[in-house]
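Engineer: no sequence for this one, just the structure:
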């Protein structure tokens, strides 16, 4: 490294344009030399950037580090002078124990084997319907619009018990990350969602049905908390999985040796999904704030220090995964941190896995000649807190 090993660094650290699936080389350099590195924040705070698998995992599993938004400093440019508010009622992913425990205990039991089995049948049908629609529109489509986004949207509607006639509200939410959505449209869409979710909670309390929202509506949570839980599950269950499906297909299509077993039907889809989750790590960073003085990685973390945890760098750590920058669908990628770790590990991770296990093989079986419809460098990438693609042009031979 050309700079002092003790000098603070700043975010963002940009990816290399022709390596869309890899972390920036600077992160690998930091991980190798100073996996605990001082980080300058726009508001003048000096915290930490953590890049090794072992240290990121240690922070995620240590309750001396808080997830509360109001304790954090934002590491991203343009946030100077902005005070991060506390999470609204029901958004338990930004709560510490014991508040977090109350919600987590209630919801963990709702993601049962029975419910996952019920949802799997629905996901298979949603996938088949999307493939039929692609076939009618093709042989050239945007995979995000026609496939990667509709499947998790319909799945989360199924999970929450949204009536078919109301799903247009959720379809509009799915548009929030499109390139042409204005700030005014974003406010309008989110206002409509909050209003709808509030009404849906009241309806589930009055007339329960066989779905997750009805189950939790029978608890002692307030209507405001239930509304927050619903919107949180929507946000975490829709955008992340849509990005993983689209970006996963993008990665496979640009690695012919890795996609070949799947095209033949003899790839281990469980291993494929875990490796894509590790390799892509679409949530680049997780943020924590120290609640006490903590010694970590040979450094003294002070009470109130904000730590930015690079999940992408951690999942490419050669001390944890051999040849980590290679996409290897035969790899046993157990232990990756794509869903986090510890008490805040993603509640819906099994549902996301089911969606990927169903959708990706079905797509490749239906369109065995599927390929990119644009040069890889022309695919518009999403950057920021969540990584993905805005559009993924694909084409196939119409038979």
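Structural biologist: Thanks, I have the structure now. This structure is a prediction, so every number in the text was calculated from the model and none was measured. Numbers count the residues shown, from 1 in each chain.

Engineer: okay, CA-based contacts and neighbour counts for the rest of this
Structural biologist: OK.

Engineer: Quick check: residue 122 is in a strand.
Structural biologist: No - judged by DSSP: H, G, I helix; E, B strand; the rest coil, residue 122 forms no part of a strand; its state is helix.

Engineer: Look up the closest residue to it, ignoring the ones flanking it.
Structural biologist: residue 155 (7.3 Å; Cα to Cα, 6 or more residues apart in numbering).

Engineer: And for residue 252?
Structural biologist: Per Cα to Cα, 6+ apart, closest to residue 252 is residue 259, 5.4 Å.

Engineer: got the buried residues for the host helix or strand of that neighbour?
Structural biologist: Secondary structure from DSSP states H and E places residue 259 in helix 256-264. In terms of neighbour count (16 or more other Cα atoms under 10 Å), helix 256-264 has its buried residues at 258-259, 262-263.

Engineer: can you give me the strands for the protein?
Structural biologist: Ranges of strands within the chain are 9-10, 36-40, 46-50, 65-66, 140-142, 285-290, 294-296, 299-301, 306-310, 371-372, 381-382, 388-389, 393-395, based on DSSP state E.

Engineer: so can I have TSV of the ones you listed showing mean neighbour count and distance to residue 239?
Structural biologist: Shown next, in TSV, are the strands of the chain (neighbours: other Cα atoms under 10 Å; distance: least, Cα to Cα, whole Å):
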stretch	mean neighbour count	distance to residue 239
strand 9-10	18	27
strand 36-40	21	28
strand 46-50	26	25
strand 65-66	23	24
strand 140-142	19	16
strand 285-290	22	16
strand 294-296	12	33
strand 299-301	14	33
strand 306-310	26	20
strand 371-372	20	22
strand 381-382	16	12
strand 388-389	24	9
strand 393-395	20	19
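
Engineer: Tell me which of the ones you listed sits nearest to residue 112.
Structural biologist: strand 285-290 (26.9 Å; Cα to Cα).

Engineer: Surely residue 110 and residue 212 touch.
Structural biologist: Yes - counting by Cα atoms under 8 Å, residue 110 does reach residue 212; the two are 6.4 Å apart.

Engineer: In terms of neighbours, single out the busier of these two.
Structural biologist: Between residue 110 and residue 212, counted using other Cα atoms under 10 Å, residue 212 has the larger neighbour count: 19 against 16.

Engineer: what about versus this one:
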């Protein structure tokens, strides 16, 4: 099936594209044509996805990668495929190992635990503001976006009052249709802002992650800027979309909403099930074979691209029976929404904490919470690399 190209539109808001789901029923790996004509692979099976993401014969560096999205080809022509210093997510060992080890020392259990009370305070403040304003409101702007934005700003030591520009630039960067010039301009603005912030923190350090990285003396300013860039964008884009899309899913599944609202023992598992069922990583991850690798009887040749379709992988019936349905009581561990292997999400415990606190707090404060529009009117982020809702009008 070498003529298959990757679809982005989901026919139903919570389900993967039908074309990809149908492929998984046929086989777990498929030939796929990338935007520049390169014929590589698409992985739709759970076991095969884990094997690819854990295998040392695949690279995450972008220099020789092929994009599945036509709009991104223009960016490659403008900028090339270099990896900015500090962008550890696009590096391989041992370079990646150095950054990962340093950052793991900052994402300590103590720091994450200490943040929980602050997450609860931030959540309650958002709910107070919602109650004072009265419905209807856009839950994305009133709740889903400010909670992780405030948390990541406090964790990193970024002034929250500066959020407007970097939130706007983040949207530009994850929009798959953004022109190359606009992407480069957004990259430049965020990087320049963070570089200036790092200069200030060198003079006036505080009890935050960026100050801790500066104090370690392991990274220069360019590396610090790159690391901060990744953490800032990823830290609010991902959880914000899980909070928005997850609430939308619960509002359209009243029995699941009631379980999350009324039974505290369900919440931890419910968060895992929402992560699995919704899988907001809409595109990728992608890897490049640096040697010939055999996965489940398929020979991936050196130089070939492999894309893992996580929304379909997380519904593989061999691992998740009846996975097409949302069930917050189902044991949902083992999903790959946070990835697998050496690039597994560094901030996953922080994201879990935010969701465990925010979902039940919202549902208990507003037990009559409901959509203020029809489900069909909710605008979906099919044009973004991170899936979710653009807006979620709600009332109570």
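Structural biologist: Looks like it arrived, so ask away. Values in this document were obtained by computation on a predicted structure and should not be read as measured data.

Engineer: re the thing from before, to the chain's geometric centre, what's the distance from the helix holding residue 259 of structure 1?
Structural biologist: 25 Å (Cα atoms, centre = their mean, to the nearest Å).

Engineer: In structure 2, which residue range corresponds to it?
Structural biologist: Using TM-score structural alignment, helix 256-264 of structure 1 lines up with residues 254-262 of structure 2.

Engineer: Just give me the mean distance for that stretch relative to structure 1.
Structural biologist: Compared with structure 1 after the fit, stretch 254-262 of structure 2 shows a mean deviation of 1.5 Å (mean Cα distance after the TM-score superposition for structure 1).

Engineer: for stretch 117-132 of structure 2, same thing?
Structural biologist: With mean Cα distance after the TM-score superposition for structure 1, stretch 117-132 of structure 2 averages 1.1 Å from its match.

Engineer: For that stretch, which outside residues touch it?
Structural biologist: Outside of stretch 117-132 of structure 2, the residues within contact range by Cα atoms under 8 Å, 6 or more residues apart in numbering are 137, 142-143, 146-147, 150-151, 354, 357-358, 361-362, 365.

Engineer: do the same with stretch 334-354 of structure 1
Structural biologist: By Cα under 8 Å, 6+ apart, the list of residues contacting stretch 334-354 of structure 1 reads 57, 60-62, 93, 108, 111, 116, 120, 237, 241, 273-274, 277-278, 281-283, 311, 314-315.

Engineer: please redo it, this time with the cut-off set to 6 Å
Structural biologist: Contacts of stretch 334-354 of structure 1 with the rest of the structure, by Cα atoms under 6 Å, 6 or more residues apart in numbering, involve 60-61, 241, 277-278, 281, 315.

Engineer: which pair in those residues spans the largest distance?
Structural biologist: Longest span within the contacts of stretch 334-354 of structure 1, Cα to Cα: 61 and 241, 23.7 Å.

Engineer: which of those two has more neighbours?
Structural biologist: For residue 61 of structure 1 versus residue 241, neighbours defined as other Cα under 10 Å are more numerous around residue 241 (23 against 16).

Engineer: The more buried one and residue 195 of structure 1, how far apart?
Structural biologist: Going from residue 241 of structure 1 to residue 195 of structure 1 by Cα to Cα, to the nearest Å gives 24 Å.

Engineer: hmm, back to that, residue 183 of structure 1 is nearest to which of the strands of structure 1?
Structural biologist: strand 381-382 (16.8 Å).

Engineer: post-alignment, that closest one versus structure 2, mean distance?
Structural biologist: Looks like 0.3 Å for strand 381-382 of structure 1 (mean Cα distance after the TM-score superposition for structure 1).

Engineer: from the middle of its chain, how far away would that strand be?
Structural biologist: The answer for strand 381-382 of structure 1 is 14 Å, by Cα atoms, centre = their mean.

Engineer: ok, now stretch 52-64 of structure 2?
Structural biologist: So, by Cα atoms, centre = their mean, the centroid of stretch 52-64 of structure 2 is 19 Å from its chain's centroid.

Engineer: what does it correspond to over in structure 1?
Structural biologist: Using TM-score structural alignment, stretch 52-64 of structure 2 pairs with 59-71 in structure 1.

Engineer: Show residues contacting the matching stretch.
Structural biologist: Under Cα under 6 Å, 6+ apart, the answer for stretch 59-71 of structure 1 is 84-86, 94-95, 288-291, 341-342.

Engineer: Whatever residue of structure 2 lines up with residue 283 of structure 1: neighbour count?
Structural biologist: Using TM-score structural alignment, the equivalent of residue 283 of structure 1 in structure 2 is residue 281. Residue 281 of structure 2 is flanked by 21 other residues according to other Cα under 10 Å.

Engineer: Spit out the contact partners of residue 281 of structure 2.
Structural biologist: residue 386.

Engineer: now do the one 4 residues further on
Structural biologist: Neighbouring residues of residue 285 of structure 2 by Cα under 6 Å, 6+ apart: residue 308.

Engineer: quick check, distance from stretch 92-108 of structure 1 to the centre of its chain.
Structural biologist: 19 Å.

Engineer: and for that stretch, what span of structure 2 is it aligned with?
Structural biologist: Going by TM-score structural alignment: stretch 92-108 of structure 1 matches residues 88-104.

Engineer: Residues touching that stretch, excluding its own?
Structural biologist: By Cα under 6 Å, 6+ apart, stretch 88-104 of structure 2 touches 60-61.

Engineer: what do you get if the cut-off is 10 Å, keeping everything else the same?
Structural biologist: The contact list for stretch 88-104 of structure 2, computed with Cα atoms under 10 Å, 6 or more residues apart in numbering, reads 56, 58-63, 82-87, 106, 209, 212-213, 216, 218-219, 223, 226-227, 230, 342-347.

Engineer: and what of stretch 294-306 of structure 1?
Structural biologist: With Cα under 10 Å, 6+ apart, stretch 294-306 of structure 1 has contacts from 34-39, 41, 45-50, 52, 54-55, 58-59, 64-67, 71-75, 287-293, 307.

Engineer: Likewise for stretch 379-389 of structure 1?
Structural biologist: With Cα under 10 Å, 6+ apart, stretch 379-389 of structure 1 has contacts from 12, 14-15, 17, 20-21, 76, 143-144, 177-179, 239-240, 242-248, 250, 280-286, 372-373, 390-393.
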